[in-house]
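1. Mind folding the following:
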Amino acid sequence: MSTLIESPAETVVQLRPSGLSAHAENDPTAVAVSAADCELTYRELDLWSNRLARLLLARGAGPGVRIAVAVTPAVEATVTNWAIAKTGAVAVPAAPGTPVPGAALGVTTKALRRELADSLGWLVLDDRSTLVHYMTGSDAPITDADRGSALKIA
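-> The predicted structure follows:
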């Protein structure tokens, strides 16, 4: 299975779950995803998604948990999808005004938040408090113990 990020202004990069670690180790400086104003190397993508995965785990993400995703910029969407995969959770697309059955939480941005159902607790990526936690969090690899801790907390 692969993740394909599409947007007219971004470079489209196809990633495979098993391939991120391999790319990060073999050529960590290669560009994994880029947009007009930002590009991330495989190493940066790995580190950024580890930090976001920790935020998601703290909010109840874990193996089999459904997480609604309403994130459009390619860089943010890629980081979000990798973070969700690292927690063992399942990313489910969210549409404006439509509830996401079975979703435990959601990830979005300020621009999209007001259009989304209020039935979920939304992690707003560009909210100041989220950014502070995100930028100061650990970027260490997510382990089975991290995922297991999330299950015990939830």
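2. drop to CA atoms for contacts and neighbour counts, all remaining ones
-> Fine.
3. Endpoint to endpoint, stretch 96-109 covers what distance?
-> Terminal residues of stretch 96-109 are spaced 12 Å apart (Cα to Cα, to the nearest Å).
4. And stretch 26-33, by the same measure?
-> 16 Å.
5. so what does the longest helix along the chain touch, helix or strand wise?
-> Counting residues, the longest helix in the chain under DSSP state H turns out to be helix 42-58. Applying 3 or more Cα pairs under 8 Å, 6 or more residues apart in numbering; DSSP states H and E, we find helix 42-58 packed against helix 17-26, strand 31-35, helix 74-87, helix 128-136, helix 144-153.
6. Distance from the chain centre to that helix, please.
-> Centre-to-centre, helix 42-58 and its host chain are 7 Å apart (Cα atoms, centre = their mean, to the nearest Å).
7. who touches it?
-> Contact with helix 42-58 is made by 20-21, 23-25, 27-32, 79-80, 82-84, 86-87, 133-135, 137-142, 146-147, 150, as judged by Cα atoms under 8 Å, 6 or more residues apart in numbering.
8. Generate the PyMOL command that creates a selection of the buried members of the residues you listed.
-> This is how PyMOL selects the buried members of the contacts of helix 42-58, with burial counted by 16 or more other Cα atoms under 10 Å:
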select buried, resi 20+23+24+28+31+32+79+80+82+83+84+86+87+134+138+139+142+146+147+150
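9. export the helices and strands packed on helix 42-58 to CSV and tack on distance to residue 3?
-> Below are the helices and strands packed on helix 42-58 laid out as CSV (distance: least, Cα to Cα, whole Å):
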stretch, distance to residue 3
helix 17-26, 8
strand 31-35, 12
helix 74-87, 8
helix 128-136, 23
helix 144-153, 22
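10. With respect to residue 94, which of those lies nearest?
-> helix 74-87 (12.5 Å; Cα to Cα).
11. the inter-axis angle of that closest one versus helix 17-26?
-> Taking axes from the mean of the first three to the mean of the last three Cα atoms, to 10 degrees, one finds that helix 74-87 is oriented at 110 degrees with respect to helix 17-26.
12. Also this sequence, please, to line up against the first:
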Amino acid sequence: MLLPQLLVSAVESAGDAVAVVEGSRSLSYRELDAVSSRWARWLIGRGVGPGDAVVVAVPRSLESVVVLWAVAKSGATFVPVDPGYPAERVQFMVADSGAVLALTVASVAQVVAGSAGSVPVVVVDEVSVAAQVRGLSSRPVSYADRVRSLEPSDAAWMIYTSGSTGRPKGVVVSHAGVGGVIAAEREHFGVDGSSRVLHVCSPSFDVSLLELGVGFSAGATVVVAPAGVGGGPDLADVIASQSVSHVFMTPGALGSMDPAGLDALRVVVVAGESFTPDLVRRWSVPGRRRFFNAYGPTETTILATSSAELVPDAPVVIGSAIAGWGRSCSMSGCVRCPRVWSVSCMWPGRRWRGVITVGSG
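-> Predicted structure coming up:
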């Protein structure tokens, strides 16, 4: 399943349900589909499509979700860039990505423009731009609307990791492996239409795509944490006030909060760092709140493994290969993982080798 298909899969069945909420603002699935289709058409009208990279330097918000949907629908590659990063890092990421366009918002536009070099910068909440978008059709974007055909081998997103030398390394993930990983983990973590999934991970941390993928594909409500909130009492307040049922975050962020009073929270998934059994003891409540550990380098389409439920006083493990991904294969120059298939990267001008997740059969 291609990324745009995955994102809109619940629009028909849950059109009037709340898709995303940020504070007092919200959009239903039907509204999110409509506004993102207009933005996708605006991108397509400027020749943007499959094979093009679009930098998205928008702080976590309702707008960042809309822009992600729009870029995905256009068929272009989503390149998340945190505008809070040092200017030198942002400059490198924008230039190295080969982006044809950078999207941002007024609050950080000056910073982004100063780091974009020759890449055109569009401020999505600028009055004149918003007026252009409102005048476009909101009907669903189809293959016939795109400037080029969108294929499973095309890049869905490109995320920069720190790299082994400390220099950012762009990792391209194709559409081919996304649907399987999202479907497997949605079932594993019990995300359904009644769930309220927290969106708190940095857009430069690929688990943010897991938050959005499992939430939207299930017809759940995605709760967006304010951009400046990443842990501690402020994040706990968001989880409590918004009755969040599922969280995906680093152990450090989880450990900064007190679990008391988070009665609606049913599933906790940690990834990205090691942790001690004490974190499990604090957060796992067998029969009421389940605790999972997940692991995987960015090259393996978000995750390589996820654990069964971890309970207090039991060993902390990273688990086994994600359900449905049991067949091993030959690796050449890539991460040593039995769940991925080494393929030549299709990104123009790149010489490293990428990976796509391989299903059984």
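13. so the helix or strand just after the longest helix of structure 1 corresponds to what in structure 2?
-> Of the helices and strands lying after helix 42-58 of structure 1 in sequence (DSSP states H and E), the nearest is strand 66-70. Using TM-score structural alignment, the residues of structure 2 aligned to strand 66-70 of structure 1 are 53-57.
14. Mean deviation, the matching stretch versus structure 1?
-> Stretch 53-57 of structure 2: mean distance to aligned residues in structure 1 after superposition is 0.5 Å, counting by mean Cα distance after the TM-score superposition for structure 1.
15. do the same with stretch 62-73 of structure 2
-> So stretch 62-73 of structure 2 averages 0.6 Å relative to structure 1 (mean Cα distance after the TM-score superposition for structure 1).
16. what does stretch 29-37 of structure 2 give?
-> In the superposition with structure 1, the average deviation recorded for stretch 29-37 of structure 2 is 0.5 Å (mean Cα distance after the TM-score superposition for structure 1).
17. which residue numbers in structure 1 go with that stretch?
-> Per TM-score structural alignment, the counterpart of stretch 29-37 of structure 2 in structure 1 is residues 42-50.
18. start to end distance for stretch 10-29 of structure 2?
-> 7 Å.
19. Tell me, how many residues neighbour the counterpart of residue 103 of structure 1 in structure 2?
-> Aligning on TM-score structural alignment places residue 103 of structure 1 opposite residue 99 in structure 2. By other Cα atoms under 10 Å, the residues close to residue 99 of structure 2 number 22.
20. ok, now residue 125 of structure 1?
-> Neighbour tally, residue 125 of structure 1, other Cα under 10 Å: 18.
21. Make sure residue 39 of structure 1 is actually in contact with residue 75.
-> Yes: if you go by Cα atoms under 8 Å, residue 39 of structure 1 and residue 75 touch, sitting 7.5 Å apart.
22. Neighbour count for those two, which is higher?
-> More crowded of residue 39 of structure 1 and residue 75, by other Cα under 10 Å: residue 75, with 21 against 17.
23. okay but the more buried one is in contact with residue 34, surely?
-> Yes: with contact defined as Cα under 8 Å, residue 75 of structure 1 reaches residue 34; the gap is 6.5 Å.
24. overlap in contacts of the two?
-> Jointly contacting residue 75 of structure 1 and residue 34 under the rule Cα under 8 Å, 6+ apart are residue 40.
25. for the stretch 51-200 of structure 2, what spans make up the strands?
-> Using DSSP state E, counting those that start in this stretch, the strands assigned to the stretch 51-200 of structure 2 run over residues 53-57, 77-80, 101-104, 121-123, 155-161, 169-174, 196-199.
26. Export those strands as JSON lines, with columns for mean neighbour count and distance to residue 38 of structure 2.
-> Shown next, in JSON lines, are those (neighbours: other Cα atoms under 10 Å; distance: least, Cα to Cα, whole Å):
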{"stretch": "strand 53-57", "mean neighbour count": "27", "distance to residue 38 of structure 2": "16"}
{"stretch": "strand 77-80", "mean neighbour count": "27", "distance to residue 38 of structure 2": "17"}
{"stretch": "strand 101-104", "mean neighbour count": "23", "distance to residue 38 of structure 2": "15"}
{"stretch": "strand 121-123", "mean neighbour count": "21", "distance to residue 38 of structure 2": "15"}
{"stretch": "strand 155-161", "mean neighbour count": "24", "distance to residue 38 of structure 2": "20"}
{"stretch": "strand 169-174", "mean neighbour count": "24", "distance to residue 38 of structure 2": "24"}
{"stretch": "strand 196-199", "mean neighbour count": "28", "distance to residue 38 of structure 2": "23"}
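27. To residue 222 of structure 2, which of these lies closest?
-> Nearest of the strands of the stretch 51-200 of structure 2 to residue 222 of structure 2, taken as Cα to Cα: strand 196-199 at 4.8 Å.
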